[in-house]
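Engineer: The sequence and its predicted three-dimensional model are supplied below.
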Amino acid sequence: MKKQQRIMMRILTIVLCAALLMPLLPMNAKAVTPGQAGAVGIDVSKYQGNVDWNAVRNSGVTFAFIKAYSSYSGVDPYFARNITGANAVGIRTGVYVYSYATTVEEAVAEANAVIGILQNYTVTFPVAIDIEDSSQKHLSPEQLAAIANAFCATVENAGYYPMVYASKYWFQNRIAPVAYDVWVAQYAAECEYPGVPSFWQYSCTGSIPGIAGAVDMNYQYRDYSFIVANGFSQRGGNTYFYLNYRWQRGWIDYNGARYYCDVTGVMRTGWIDLGGAIYYLGEDGVMSTGLRPVGDAIYYFGTDGIRKSGLFEIEGQHYLFDAEGKMFTGWHITPEGTYYFSELDGHMMKGWYAENGKMYFFDEMGHMVVGFREIDGFKYYFSIDGTLQTGWLNLNEGTFYMNEGGQMYYGWLALPDGIYYLDPENGNMHRGWLSAGGNTWFFDLATGKMQTGWVAVGENMYYFNPDGTLFKGVYADAGGIKYCDPTDGHLVVGFVEIGGNTFFFDPANGGYMLINTTVTIGEQVFLIDANGFVVGM
């Protein structure tokens, strides 16, 4: 219903404009002659009976107007035979309606009737309204022009090229100027119509091979090869599209591509907005689909041609398009996570990514990874800004070491500043005592470094070999002899019985064993010989 209302409004606009702006044609005219004509044709109806269209073509006739309909007699009984026969031999075919309309509404009804009749036929020339009936003589010039314009607007809206037929006298005396091409009847040596008519019906008593009896003869003065065309047609700086010689509007599918012609029939290019759906049509008019660069941005159009916004998977890659449809590149931070879209082609980064000497990793959903993440059997750590970490990590979970490739280190680790042990299960740096394989080590409680030499642990002293293993038993150095407990390795001081003999390790002298001396403990005095044996009291 809305579409019909729009069509009627367009018809009324044309009718009113023509009535208000165009007075009756002046009587003085510059004549057109047969010598100026571009082609010769005929118009036929049931009155010509059976036509031999091959003979007509061979006589030099290149076009024919065929009566299709009148509201009084209906479809011309020879219409189908005539239009099919003329088309079959290559004669361009127009049609006409003999009008009895006395109102705009009746003219629209006549137009709709002929449009319905033509649906199964090819019409390659204009569709004309023939205004000459005696029932129309009482109408004013403005009323007749309104009838002609209403008919033509309706035909035009259906994709056909409209035209008005009348005699020169009617055009100059009965019909106000119309907004469409004219076909003028004047049976004379010249057509004295103001301006140049599209067609001149110069005789109603013509005789040509293929038709028994008289036939109307016409000259053509306007070239319709680009006006009523098939396929694309350039005209007045614009491109139009005709399908089976019918002017098209709206979406057009042609040769595997899609085009759009607006309400005026002009093929559109560039950006168009159809009810909020945004499309882009190339310079050739082809509707864009898929990824398409436009200006300095790249856009994505669905298979329906509509510009998309948001995140889309395209050929296995994900891309992000902003509210204006522009492809997003660079870092994108959302409540769901942080993403990176390639500066080169816009695809969502997944896996490893290097930027400014820093490494990042994005999971299978494109989220930038933070914290610990196992990748291909190795464990990595990414800071809150997503950068891969190397070296020591001091975290709430513990202390860890990541090698130059960012992989977590496990087990023994030798660095220039010392030796460390990292838990083989979780990589956490070990502190304190460690026993393994019959050996014992101690790692500094603060730094985690493996200890060597004499080390105070709690209230005891221990000695750790250069390889960090705990020493047990008799210890000798340049300062003398010390004794480390054979069970737990702590430095023993005071009296110690070893191998059935008693020795004294002086707590006041770093635990060294005393020799050739006495030692007083309380009120007792002990004698110690040259071997360190306690020999008397």
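Structural biologist: Sure thing, it's come through. Numbers count the residues shown, from 1 in each chain.
Engineer: only C-alpha atoms for contact and neighbour calcs from this point on.
Structural biologist: Noted.
Engineer: Beyond the helix or strand harbouring residue 17, next helix or strand please.
Structural biologist: Under DSSP states H and E, the secondary-structure element containing residue 17 is helix 2-21. Once the chain leaves helix 2-21, the next helix or strand it forms, by DSSP H and E, is strand 39-44.
Engineer: what does that following strand contact?
Structural biologist: Among residues not part of strand 39-44, those counted as contacts by CA atoms under 8 Å, 6 or more residues apart in numbering are 60-67, 215-221.
Engineer: Please spell out the ChimeraX selection for the buried subset of the residues you listed.
Structural biologist: The following ChimeraX line selects those of the contacts of strand 39-44 that are buried, judged by 16 or more other CA atoms under 10 Å:
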select :61,62,63,64,65,66,67,215,216,217,218,219,220,221
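Engineer: Let me know the closest of the contacts of strand 39-44 to residue 204.
Structural biologist: Distance to residue 204 across the contacts of strand 39-44 (CA to CA) is lowest for residue 216, with 4.1 Å.
Engineer: which SS class is the closest one?
Structural biologist: strand (DSSP: H, G, I helix; E, B strand; the rest coil).
Engineer: List the residues that contact it.
Structural biologist: Taking CA under 8 Å, 6+ apart as the definition of contact, the neighbours of residue 216 are 42-44, 201-206.
Engineer: Kindly check the end-to-end length of stretch 34-49 for me.
Structural biologist: Stretch 34-49 has an end-to-end distance of 27 Å (criterion: CA to CA, to the nearest Å).
Engineer: second one coming, line it up with the first:
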Amino acid sequence: MRSVLTLILAAAAAIASPVGELAKRSQPKGIDVSSYQPNVNWAKVKSSGVSFAFIKATEGTTYKSSTFSSQYTGATKAGLIRGAYHFARPSSSSGAAQAKYFLAHGGGWSADGITLPGVLDIEYGPSGHTCYDKSHSAMVAWIKDFSNTYHAHTKRYPSTSRNSSITRSASFASTNPLWIARYASSIGALPAGWKYTTFWQYANHGSNPGDQNVFNGDSAGLKRLAKGS
């Protein structure tokens, strides 16, 4: 995933206090990858201490990552908890249409203890158009359309990314806990509505492929999140 402010569904019981520098060293570590990292050595990633991975599956309603299947299978065989993410294109089709496309091409969820709920990666629009030429209210509606459609099929809520800067809405905080991207030694202030983060993307490179992440909890909490308990 590129520089992102993303939300991901999590059970409140699985989440601890905001992650700091010390927690970044001790709590479950993860990566997120896409076709930009086509040849991940998942056994090596696992042996380095990584516990989870997010893998790009789709974009809009026309793009399917050519590496998703091999990456997802590789992460599974290595024993990682894994989940899929969808790169949003709000200007091309409805939120519901994109949620259904994501669900049909790897973005589903099951209570098997190794599958994380799907993530909606919603970044700035092309050429610096912050809201894809939509009003803030229209962006909120688009995200809700995606989120509610995903929930209707899985009973879990996905993410809504860059919510603070794109929609300035705190209305998702009660259903979609936070996955924040901030490349610094500490998280700093959180977007309106959230008192803690669930995942922190703290670097866009590191000793493992892709972006570097940490879960705000312990290994048991990560497993509960995947299981949906």
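Structural biologist: Received, thanks. Since the model is a prediction, treat every value here as computed from it, not as a measurement.
Engineer: tm score of chain vs chain?
Structural biologist: Both chains were compared after superposition, and using TM-score structural alignment, normalised by the length of structure 2 their TM-score is 0.74; 193 aligned residues with a CA RMSD of 2.6 Å.
Engineer: just to revisit the earlier point, tell me which of the contacts of strand 39-44 of structure 1 is nearest to residue 117 of structure 1?
Structural biologist: Using CA to CA as the measure, the one of the contacts of strand 39-44 of structure 1 that approaches residue 117 of structure 1 most closely is residue 67, at 11.4 Å.
Engineer: Show me what the closest one lines up with in structure 2.
Structural biologist: Superposed on structure 2 with TM-score structural alignment, residue 67 of structure 1 falls opposite residue 56.
Engineer: That match looks like it's in a helix, true?
Structural biologist: No: the secondary structure assignment for residue 56 of structure 2 gives strand rather than a helix, going by three-state DSSP.
Engineer: Structure 2: which residue goes with residue 83 of structure 1?
Structural biologist: Residue pairing (TM-score structural alignment): residue 83 of structure 1 is matched to residue 72 of structure 2.
Engineer: make that residue 317 of structure 1, sorry
Structural biologist: The alignment leaves residue 317 of structure 1 without a partner in structure 2, by TM-score structural alignment.
Engineer: ok, now residue 186 of structure 1?
Structural biologist: Using TM-score structural alignment, residue 186 of structure 1 pairs with residue 182 in structure 2.
Engineer: surely its match meets residue 203?
Structural biologist: Yes: Residue 182 of structure 2 sits in contact with residue 203 when judged by CA atoms under 8 Å, with a separation of 7.3 Å.
Engineer: re earlier: quick one: contacts for the match of residue 186 of structure 1?
Structural biologist: With contacts taken as CA under 8 Å, 6+ apart, residue 182 of structure 2 has the following neighbours: 5, 200-203.
Engineer: overlap between those and structure 1?
Structural biologist: Counting by both residues aligned by TM-score structural alignment, their matches' CA atoms under 8 Å, the members of the contacts of residue 182 of structure 2 that carry over to structure 1 are 200-203.
Engineer: For the residue nearest to residue 106 of structure 2 when sequence neighbours are not counted, give its distance to residue 225 of structure 2.
Structural biologist: Using CA to CA, 6 or more residues apart in numbering and skipping the chain neighbours, the partner closest in space to residue 106 of structure 2 is residue 57 (6.1 Å). Taking CA to CA as the measure, residue 57 of structure 2 falls 20 Å from residue 225 of structure 2.
Engineer: Which one's more surrounded, those two?
Structural biologist: Just comparing residue 57 of structure 2 and residue 225: by other CA atoms under 10 Å the higher neighbour count belongs to residue 57, 30 against 24.
Engineer: Residue 175 of structure 2 against residue 159, yeah?
Structural biologist: No: with contacts counted by CA under 8 Å, residue 175 of structure 2 stays clear of residue 159, the gap being 9.3 Å.
Engineer: what's the farthest-apart pair in the contacts of residue 216 of structure 1?
Structural biologist: Comparing all pairs in the contacts of residue 216 of structure 1 by CA to CA, the longest separation belongs to 44 and 202, at 14.3 Å.
Engineer: quick one, which of the two is more surrounded?
Structural biologist: residue 44 (24 against 21).
Engineer: Give the aligned equivalent of that one in structure 2.
Structural biologist: Aligned partner of residue 44 of structure 1 by TM-score structural alignment: residue 33.
Engineer: ok, so what distance separates that match from residue 67 of structure 2?
Structural biologist: 10 Å.
Engineer: Could you pull out the buried residues of stretch 105-117 of structure 1?
Structural biologist: Neighbour counts using 16+ other CA under 10 Å place 106-115 of stretch 105-117 of structure 1 among the buried residues.
Engineer: now, which of those residues lie within helices?
Structural biologist: 106-115 (DSSP state H).
Engineer: thinking again about what came up before, need the residues that contact the helix holding residue 17 of structure 1.
Structural biologist: Outside helix 2-21 of structure 1, the residues within contact range by CA under 8 Å, 6+ apart are 142, 145-147, 149-150, 153-154, 157, 176-179.
Engineer: 6 Å instead, please
Structural biologist: Where contact means CA atoms under 6 Å, 6 or more residues apart in numbering, the residues beyond helix 2-21 of structure 1 that reach it are 142, 146, 149-150, 153.
Engineer: Most neighbours of all those residues, which one?
Structural biologist: Of the contacts of helix 2-21 of structure 1, with other CA under 10 Å as the count, residue 149 tops at 32 neighbours.
Engineer: Which one of the contacts of residue 182 of structure 2 is nearest to residue 124 of structure 2?
Structural biologist: Ranking these by separation from residue 124 of structure 2, with CA to CA as the measure, puts residue 5 on top at 10.1 Å.
Engineer: what residues are up against residue 58 of structure 2?
Structural biologist: Taking CA under 6 Å, 6+ apart as the definition, contacts of residue 58 of structure 2 comprise 64-65, 86, 102.
Engineer: Which stretches in the stretch 101-250 of structure 1 count as strands?
Structural biologist: Secondary structure of the stretch 101-250 of structure 1, counting by DSSP state E, counting those that start in this stretch: strands at 127-130, 162-167, 181-185, 199-206, 215-220, 231-235, 238-243, 246-247, 250-254.
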